[in-house]
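**Q** With the sequence up front, the predicted model follows.
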Amino acid sequence: MERDVLFLLPPGFQDNGRREFCPECAEIWGVLSYFPAIRESLEIRYQPLDHPRAGLVALLGDGEWNCPTLVLAEDADGGAQVHKKAANGARFVDNARDMANYFAHKFGTPFPRGA
């Protein structure tokens, strides 16, 4: 992949008999709102709430369907502070804090507090 791909749940979905949102996905949207240049550099793909999430499974394999997940471009350097995972030959980050650390390393934005 030439670009990082960010997998998110949609901003509002039906679950538990009500409309809900994913707090970690919202956290990443907050970071992207602070730093629009990051958003423009990503390919963003929304995934359904139900498992398996086909887009993630296609890239990372069965059982890898957490959202948010950032699948890193082939030449991406995440820096030492980012906990990266690997599956099906792809490297990825599957939590909001590590994504924010990755963005800080790659784009020079501030690091999240406590990182």
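**A** Arrived safely.
**Q** When you work out contacts or count neighbours from here on, use the C-alpha atoms and nothing else.
**A** Noted.
**Q** tell me which element A26 is part of?
**A** Using DSSP states H and E, A26 sits in helix 23-34.
**Q** Against that first model, consider the following:
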Amino acid sequence: MIRDTLFLLPPGFEANGRREFCPECAEIWGVLSWFPALKETLDIVYVGIDHPRGPISALLGEGRHNAPTLVLHPASPRGPGLDYAEAGGRAYLPSARLIARHFAAVHGTPVPRGH
């Protein structure tokens, strides 16, 4: 089965002297909880808060380390009308809203409001 790779920060981490969470990663976890079949299409990898985030940079190159990021498998379909970034020979989406729009275009989930 073709699986894309979704990079997320963990649900809670230490930063700035306190426990924090990433709102964009939480947004993606919300989408995954509403549409759990999406998880079967993904390899979910947690990365740390510190830069560089090695697993992301290993696929996309130095300086690319945003989380959440969805890196498409080379054989994965792309949604029409979406502007996929390209690096390291891979297509990727570096934000929660773009990832949710991809899920809608490719997997048939609802489109995020405002898009």
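**A** It's in. No experiment lies behind these values; they were computed from the predicted model shown.
**Q** After superposing, what score do the chains get?
**A** Here the superposed chains carry a TM-score of 0.95, computed using TM-score structural alignment, normalised by the length of structure 1; 115 aligned residues with a CA RMSD of 1.3 Å.
**Q** re the thing from before, what's the spacing between the helix holding A26 of structure 1 and its chain's center?
**A** 10 Å (CA atoms, centre = their mean, to the nearest Å).
**Q** which residues in structure 2 form helices?
**A** 23-34, 54-60, 96-107 (DSSP state H).
**Q** Include mean neighbour count and distance to R90 of structure 2 when you put the ones you listed into JSON lines, please.
**A** Output for the helices of structure 2, formatted as JSON lines (neighbours: other CA atoms under 10 Å; distance: least, CA to CA, whole Å):
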{"stretch": "helix 23-34", "mean neighbour count": "16", "distance to R90 of structure 2": "21"}
{"stretch": "helix 54-60", "mean neighbour count": "17", "distance to R90 of structure 2": "7"}
{"stretch": "helix 96-107", "mean neighbour count": "20", "distance to R90 of structure 2": "15"}
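**Q** Make TSV out of those helices and add distance to P74 of structure 2.
**A** Shown next, in TSV, are the helices of structure 2 (distance: least, CA to CA, whole Å):
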stretch	distance to P74 of structure 2
helix 23-34	22
helix 54-60	12
helix 96-107	15
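**Q** Would you tell me which of those helices gets closest to V71 of structure 2?
**A** helix 54-60 (8.2 Å; CA to CA).
**Q** That closest one vs structure 1, average distance?
**A** Helix 54-60 of structure 2, aligned to structure 1 and superposed, deviates on average by 0.5 Å (mean CA distance after the TM-score superposition for structure 1).
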